[in-house]
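*Asks:* I'll drop the sequence and a predicted model, then ask my questions.
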Amino acid sequence: MNEKTRTLCSLLCFFSVILVSISQSNGQDLALACGASEPSSDPDKKKWEPDTKFLKTPNTDHATATYQDPSLLSTIPYMTARIFTAPATYEIPVKGDKRHLLRLHFYPSEYTGLNIDDSYFSVAANDITLLSNFSAAITCQALTQAYLVREYSLAPTLKDALTITFTPSDKHPKAFAFINGIEVVEMPELFDTAVLVGFTDQTADAKSANLQTMFRLNVGGQDIPGSQDSGGLTRTWYNDAPYIFSAGLVFFFFF
């Protein structure tokens, strides 16, 4: 191993230590199994509680999926759902000066009396639109998967409550919204001002930005389930191999 390679490996190890250190979360996870009637735990021993006390809109419906897809990692929170035929809001207590991860879980299965193809809706968090005219059924079909998780990193708002509003589309007859699971996790501030690529004289203030997670890859490693994530943030990491379009791969192992 030459000097340049040793230096690179040292830097990689250094950055790995830094990332683990700053990923510690002191907040309490909140996981809601929407439509469920009692607390439960999934196979990773994550505790999910019913969503009722956080729901600020009356006259909503709850439903149970009529079919359990074999690819579901857990029946919790996916086999129960909260159904909205009109705008509805959750209100979740948070620390307003902290950044939070928000995860939305969708399982577009068949629910009694409903046609999942009619489900088009929008989702907003603290008046920030996260999804618009969204169809979980079409999205899952395009991705060839049974369920879907959308994750967002929300900037501090100085408000002591996170409001999440589901609004059925007014462009589709019989439209309804649904949600199977909601997670809110307090996280450390990982972002700062960054220089725009290709524009050295321009910067972006990522610290005040609201971000959506697109891919989270464990480079050179295997899948890591949320139960084994560092810092208690319960993030899922995926093997990067399916995303690499090159045969010239080199792996480093550190001991």
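*Replies:* Looks like it came in fine. Treat the numbers as computed from the prediction; the structure is a model and nothing was measured.
*Asks:* rest of the way, CA atoms for contacts and neighbours
*Replies:* Will do.
*Asks:* In this structure, where's the longest helix?
*Replies:* Across the chain, the longest stretch assigned as helix under DSSP state H is helix 3-22.
*Asks:* helices or strands up against it?
*Replies:* Packing contacts for helix 3-22, counted by 3 or more C-alpha pairs under 8 Å, 6 or more residues apart in numbering; DSSP states H and E, involve no helix or strand.
*Asks:* Show me which positions of that helix end up buried.
*Replies:* Within helix 3-22, no residue counts as buried by 16 or more other C-alpha atoms under 10 Å.
*Asks:* ok, then the element right after it?
*Replies:* As assigned by DSSP states H and E, the chain's next helix or strand after helix 3-22 is strand 30-33.
*Asks:* helices or strands next to that following strand in the packing?
*Replies:* Going by 3+ C-alpha pairs under 8 Å, 6+ apart, strand 30-33 lies up against strand 47-50, strand 181-187.
*Asks:* take the one below as the second:
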Amino acid sequence: MNTTSASPADLPGQAGERPRPAAAAGTVRILVWDAPVRVFHWLMVACFATAYLTAETERWRLLHVTAGYTMAGLVAFRLLWGLLGTRHARFASFVRGPQAIGRYLKSLVAGHPEHHVGHNPAGAVAILLLLGLTIVSTATGYAIYNELGPEALEEVHEFAGNAMLAVVIAHVAAVLLSSRLHGENLVRAMVTGFKTGPAADGVRSAWRSLAALMLVAVLGFWAWQWQTAPVPGDLATAGQHATHDHDDDDD
């Protein structure tokens, strides 16, 4: 199912390896981000933006709900891919403890940040926060949409959405700062999948076929949502019937 690239072999992640300098000798163009990671990233960007911008209007409620459900499915995939995916996609390769996070932040403030081929420790924190907040947001959103919980869930849902926006803004700012300090375009790397680094750090497989299946699944879900959604006129009719029945009960 996986498709190969010209990058070196996909070696197991070394949890205790020290960060290498950005300009280390012998660096080459290597594949770092496989296609499923990139598709996940940009679909999450699109879905979060859609869900956030449509949160305050009933007119676009179906779009809001569809984006939220899509994010839930994407997070489920990312959790699985974080255990079984390629080297730099696995949580074991980039999730670090408080000391590593503190050391990286100090190097960032000093203007000479540690270089990591994959996610840096601070970026890992943002990723975990976004995954967790997405779970809270979509779970509460599902409960609210299906009237399964107390009204207080609406406040939790709104808080999770605003917290995600704050994390996204901080993440984007950190990416732009790191790109400047490292002299590499991290946004472009998440589009192409390629960065510069030691040949041994590259992954061998882009897994484009799996990424294609992800897109097909998401597009299929969107089509199903639109086909099975109630027609606005039907909703109005249903509301009129409910009102009429209520009046009859009063009589």
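*Replies:* Received the coordinates, thanks. What you see is a predicted model, and the numbers here were worked out from it, not measured in a lab.
*Asks:* List the TM-score for the superposed pair.
*Replies:* The TM-score (TM-score structural alignment, normalised by the length of structure 2) is 0.21; 91 aligned residues with a C-alpha RMSD of 6.2 Å.
*Asks:* any idea of the angle the longest helix of structure 1 forms with strand 181-187?
*Replies:* For helix 3-22 of structure 1 against strand 181-187, the angle between stretch directions is 110 degrees (axes from the mean of the first three to the mean of the last three C-alpha atoms, to 10 degrees).
*Asks:* Against which helices or strands is the longest helix seen in structure 2 packed?
*Replies:* Secondary structure of structure 2 per DSSP H: the longest helix is helix 152-182. Helices and strands touching helix 152-182 of structure 2, by 3+ C-alpha pairs under 8 Å, 6+ apart, are helix 121-145, helix 186-192.
*Asks:* helix or strand right after the shortest one?
*Replies:* Looking back up the chat, that one is helix 186-192 of structure 2. strand 194-198.
*Asks:* quick one: what helix or strand has residue 216 of structure 2 in it?
*Replies:* In the assignment (DSSP H and E), residue 216 of structure 2 maps to helix 208-228.
*Asks:* list the buried ones in that helix?
*Replies:* 208, 210-211, 214-215, 218, 222.
*Asks:* Dump these into a markdown table; add distance to residue 44 of structure 2 as well.
*Replies:* Shown next, in a markdown table, are the buried residues of helix 208-228 of structure 2 (distance: C-alpha to C-alpha, whole Å):
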| residue | distance to residue 44 of structure 2 |
| --- | --- |
| 208 | 18 |
| 210 | 17 |
| 211 | 14 |
| 214 | 12 |
| 215 | 12 |
| 218 | 11 |
| 222 | 14 |
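*Asks:* Residue 189 of structure 2 and residue 195 touch, don't they?
*Replies:* Yes: the pair residue 189 of structure 2 and residue 195 qualifies as a contact (C-alpha atoms under 8 Å) at a distance of 5.9 Å.
*Asks:* and among the helices and strands packed on helix 152-182 of structure 2, the most buried is which?
*Replies:* helix 121-145 (a mean of 19; mean count of other C-alpha atoms under 10 Å).
*Asks:* What is that one packed up against?
*Replies:* Against helix 121-145 of structure 2 (3+ C-alpha pairs under 8 Å, 6+ apart) you get helix 61-84, helix 98-109, helix 152-182.
*Asks:* Tabulate these in TSV, adding columns for mean neighbour count.
*Replies:* Shown next, in TSV, are those (neighbours: other C-alpha atoms under 10 Å):
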stretch	mean neighbour count
helix 61-84	18
helix 98-109	14
helix 152-182	16
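*Asks:* Turn those into JSON lines, including distance to residue 29 of structure 2.
*Replies:* Output for these, formatted as JSON lines (distance: least, C-alpha to C-alpha, whole Å):
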{"stretch": "helix 61-84", "distance to residue 29 of structure 2": "24"}
{"stretch": "helix 98-109", "distance to residue 29 of structure 2": "24"}
{"stretch": "helix 152-182", "distance to residue 29 of structure 2": "15"}
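*Asks:* So which of those is nearest residue 248 of structure 2?
*Replies:* Of all these, helix 61-84 sits nearest to residue 248 of structure 2, with 30.4 Å by C-alpha to C-alpha.
*Asks:* Distance check, the nearest residue to residue 161 of structure 2 once chain neighbours are set aside against residue 73 of structure 2.
*Replies:* Nearest non-adjacent residue to residue 161 of structure 2, counting by C-alpha to C-alpha, 6 or more residues apart in numbering: residue 137, 6.4 Å away. Separation of residue 137 of structure 2 from residue 73 of structure 2 (C-alpha to C-alpha, to the nearest Å): 13 Å.
*Asks:* Is it possible to get CSV of the helices and strands packed on helix 152-182 of structure 2 that adds distance to residue 232 of structure 2?
*Replies:* CSV is the format used below for these (distance: least, C-alpha to C-alpha, whole Å):
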stretch, distance to residue 232 of structure 2
helix 121-145, 17
helix 186-192, 38
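*Asks:* Looking at the ones you listed, spot the one closest to residue 180 of structure 2.
*Replies:* Here helix 186-192 is closest among these (C-alpha to C-alpha), at 9.3 Å.
*Asks:* same for the closest one, what does it pack against?
*Replies:* helix 152-182.
*Asks:* Could you measure from residue 140 of structure 2 over to residue 157 of structure 2?
*Replies:* 6 Å.
*Asks:* who's in contact with the residue nearest to residue 161 of structure 2?
*Replies:* Counting by C-alpha atoms under 8 Å, 6 or more residues apart in numbering, residue 137 of structure 2 makes contact with 156-158, 160-161.
*Asks:* 10 Å instead?
*Replies:* 68, 71-72, 131, 153-154, 156-164 (C-alpha atoms under 10 Å, 6 or more residues apart in numbering).
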